[in-house]
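A.B. asks: okay, here's the prediction I keep looking at, along with the sequence it came from:
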Amino acid sequence: MTAREAQAAPATSPVPRPAVLGDYETAARGRLDGRVWDFVQGGAESERTVGDNRRAFSRVTLRPRVLVDVSHCDTGTELLGARLRTPLGIAPTAYHQLVHPEGEVATARGAGAAGALFVVSIYASHTLEDIAAAAAAPLWLQLYWLRRRDLLAELVGRAAAVGYRAIVLTVDAPRLGRRHRDARNGFAIGPGIRAANLDPAVMTAAHLPGTGRSALADHAAEAVDPSVTWSDLAWLRERSDLPLVLKGILTAQDAALAVRHGADAIVVSNHGGRQLDRTPATLDALAEVVDAVGGAVPVLLDGGVRGGTDAFAALALGARAVLLGRPALWGLAADGAAGVAGVLDLATEELAHTMALAGRPDLGSLDRSAVLLRAERR
């Protein structure tokens, strides 16, 4: 078996239509190499934040209204000037070819079929141009701040040229989190998969396995600039007219600074629990950030969303949209583009169902009165 075969899932027969997103998780687990599964599922250190993201949603109580006309429930929304059929989108995750041979091209097709936003990672395993050619819904490009600023300037120019709608700067990763699963596995990206949009010389360390360490952490230490501050955002602004989204905000203080420094949107995110362990669950941080922004810019959320009812809670607490990370990869691993569309459609159908039973016929009717977030038991 080649290294590529060991890491990439085979294109096999499709799974039956799942009833819940967890069915996609089960199907994906059966198709992926154990090291890749750990890379997808794992978090930082004790993985407490990974669990806290889910536990926060379990503490939500829904407060339904009755005798409301819910004969039609509209899940459509507008985000940075683009109309979307669903407020559920796909968060940026690296190297989709690890889980399916068609990688981000299939993900883009699936997102397009669902009318959903797809945020493409800087570490995509297909070119920005090929992903754009496959897309039928808005694309945003996610960046880490590399030491090689020439590469960042090149990427934002390429993204604008082929129709990407925004630049998403991940701000919570001056170094890679301590991901013990990857270190134990000596995880590295096999030779058949690459970050298709970056100079191979920058990516060398990501392909060098070693005992007891993560090659991705080695790469990040080499390539990512940890000295970046708020003042550097002006440099990025000067090189692109695309809206700038900051991903990784968890506090009111940073939300206010983001608005002050010209961010066009914010993503409340703890990197799916993969960076600093013991940070707040994103749902717990959401209201603080929304209040600090005061409606100046849209706020999105990722981390722990596992269906439409979770999305309902986040939207009620002030998020404009929610992004799915691991579930999108489960769908891709299970059934390629159809699996990605299936994940998004299933979650959107669940959202519409929840809206109907809660007496909220459109997203504009969602507010904090729709939910109660119970205090965590100690």
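C.D. replies: Yes, it's here.
A.B. asks: can we go C-alpha only for contacts and neighbour counts from here?
C.D. replies: Noted.
A.B. asks: how far is the helix ranked longest in the chain from where the chain is centred?
C.D. replies: In the chain, assigned by DSSP state H, the helix with the most residues is helix 326-357. The chain centre lies 14 Å from the centre of helix 326-357; the measure is C-alpha atoms, centre = their mean, to the nearest Å.
A.B. asks: quick one: residues contacting L286.
C.D. replies: When contacts are counted by C-alpha atoms under 8 Å, 6 or more residues apart in numbering, L286 is found next to L250, V268, L301, A314, L317, G318, A319.
A.B. asks: in strands only, show me these.
C.D. replies: V268, L301 (DSSP state E).
A.B. asks: got the contacts of L286 as JSON lines, with neighbour count and distance to A116 columns?
C.D. replies: Below are the contacts of L286 laid out as JSON lines (neighbours: other C-alpha atoms under 10 Å; distance: C-alpha to C-alpha, whole Å):
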{"residue": "L250", "neighbour count": "25", "distance to A116": "24"}
{"residue": "V268", "neighbour count": "29", "distance to A116": "19"}
{"residue": "L301", "neighbour count": "30", "distance to A116": "15"}
{"residue": "A314", "neighbour count": "29", "distance to A116": "17"}
{"residue": "L317", "neighbour count": "24", "distance to A116": "21"}
{"residue": "G318", "neighbour count": "22", "distance to A116": "19"}
{"residue": "A319", "neighbour count": "26", "distance to A116": "16"}
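A.B. asks: alongside the first one, take a look at this:
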Amino acid sequence: MLQSTRKPAAKPFRSDETTDSGLPLTAAGLEERARQLMADGAYAFVAGGASAERTLRCNVEAFERYRIVPRIWHGAVDSGAPETAVTVLGTALAAPVLAAPIGMQELIFDGGELLVGAATADLGIGSVLSTCASSTIESVGPESGASWWFQLYWPADDDLARSLVERAERAGAKAIMVTADTPGIGWRPRALAAGGPSLLSGRGLANYLSDPVFRSRLAEPPESGEAAMQAAIELWEGIFGNHAVRPDHLKRLRGWTGLPIVVKGVLHPDDARAVVAAGASGVVVSNHGGRQIDGAVTALQALPRIVKAVGERADVLFDSGVRTGSDVIIALALGAKAVLYGRPWVYGLALAGRAGVAHAFRLLLEDLRITMGLVGAANVAEIAESVELVRAEP
């Protein structure tokens, strides 16, 4: 469970390091600058969502329905520097923030996963490596410090699933995050219309192509020629989607690893109860950033019900729609222990590689730190205990 600590951030968050970069100072600004520079297909892949993108938009708009009630001269932030450090599921973080798992980062910047791991490690915050990464688990792990988790798309091959998990644990992952909301890829017309990237091109398959179990299923190594690579892609296509995964699979996973298990993509209290009963130590309230089901409930709407259902037995994390420090505070005040942050740092990556990723996170972290001081929260635990929210008028 979450604990507030007195451990300082790995590297202090300084305003001058954000303003001197020449990069935009808001999430919206990062997106607009990146839109101008990125290839159309790559931008559509990152920015787009499912179908008419209603849920994508509503994830961000949901935060506008809450208002923070500041407490004048309340709290104990004597120095004006609130303590942001926490421990979530045994992972020490300089702030309650992790980089959300994003696949195929080679489309954004060469060696993207390595740069993201290094940037977040420098800041002392967490990162989550996607199964569909463009760099292998073994190469990213050493760059990612002591606070990275591995995200598992459970394939229709348990031997392969076990191999991926064991590789992640050997490489230093501190938790396994099972994504539950993606037994297949959602309908994403914006990316399709823009000629966006596809895993069927072989991008984002580094962890599969390097896996001994996956390779054992092939007649010849994928690097031996175009036909062999095509056979590997077809094998991947046949095992990626797995509509058969259920909470009981977590008991199988528990037999493969001693790491904490987190389930991402939980929006219903009954599902949260089921995965916690099956062995999950945490859940991530998420609708995949609006990329899977258009018209789905926003993650923020679902958060309080999930916290009520399992918050005393498991850590509840939040994903989908975070853009500002106030958003982080709202999510934590509603019971989340940490948030996953996604698209803005991807735009930072596109603009300036590792420095751009660090810049995007510094914007969020500096905003969080300052706003915590202004609302009277001396540490992260006090956000849930004392920050009051009211619903905005219709």
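C.D. replies: That came in fine, so what should we check first? Not measured: the values here are computed from a predicted model.
A.B. asks: quick one on the thing from earlier: to what extent does the helix or strand following the longest helix of the first structure diverge from the second structure after superposition?
C.D. replies: Using DSSP states H and E, the helix or strand that follows helix 326-357 of the first structure towards the C-terminus is strand 371-373. Aligned to the second structure and superposed, strand 371-373 of the first structure gives a mean residue distance of 3.7 Å (mean C-alpha distance after the TM-score superposition for the first structure).
A.B. asks: same for strand 371-373 of the first structure, what does it pack against?
C.D. replies: strand 60-62 (3 or more C-alpha pairs under 8 Å, 6 or more residues apart in numbering; DSSP states H and E).
A.B. asks: which of the residues in the helix or strand following the strand it packs on are buried?
C.D. replies: Later in the chain than strand 60-62 of the first structure, the nearest helix or strand by DSSP H and E is strand 77-79. Residues T77, L79 are the ones in strand 77-79 of the first structure that count as buried (16 or more other C-alpha atoms under 10 Å).
A.B. asks: start and end residues in the second structure for the next helix or strand along the chain from strand 77-79 of the first structure, please.
C.D. replies: The helix or strand immediately downstream of strand 77-79 of the first structure is strand 82-84, counting by DSSP H and E. Counting by TM-score structural alignment, strand 82-84 of the first structure falls onto residues 91-93 of the second structure.
A.B. asks: quick one: residues in contact with that stretch.
C.D. replies: A9, A85, V86, T87, G124, I125, G126, A146, S147, K174.
A.B. asks: among those residues, which lie within strands?
C.D. replies: V86, T87, G126.
A.B. asks: my read is that the first one contacts G124, right?
C.D. replies: In this case it means V86 of the second structure. No - the criterion here is C-alpha atoms under 8 Å, and V86 of the second structure misses it with G124 at 10.7 Å.
A.B. asks: just give me the residue right at the centre of the first structure.
C.D. replies: For the first structure, the residue nearest the mean C-alpha position is A91 (1.7 Å; C-alpha atoms, centre = their mean).
A.B. asks: ok, that residue to Q41 of the first structure distance?
C.D. replies: 14 Å (C-alpha to C-alpha, to the nearest Å).
A.B. asks: grab the nearest non-local neighbour of G202 of the second structure.
C.D. replies: Nearest residue to G202 of the second structure in three dimensions, chain neighbours excluded: I233, at 6.2 Å (C-alpha to C-alpha, 6 or more residues apart in numbering).
A.B. asks: cool, and G184 of the second structure?
C.D. replies: G241 is the one closest to G184 of the second structure (C-alpha to C-alpha, 6+ apart), at 4.8 Å.
A.B. asks: much appreciated, bye for now.
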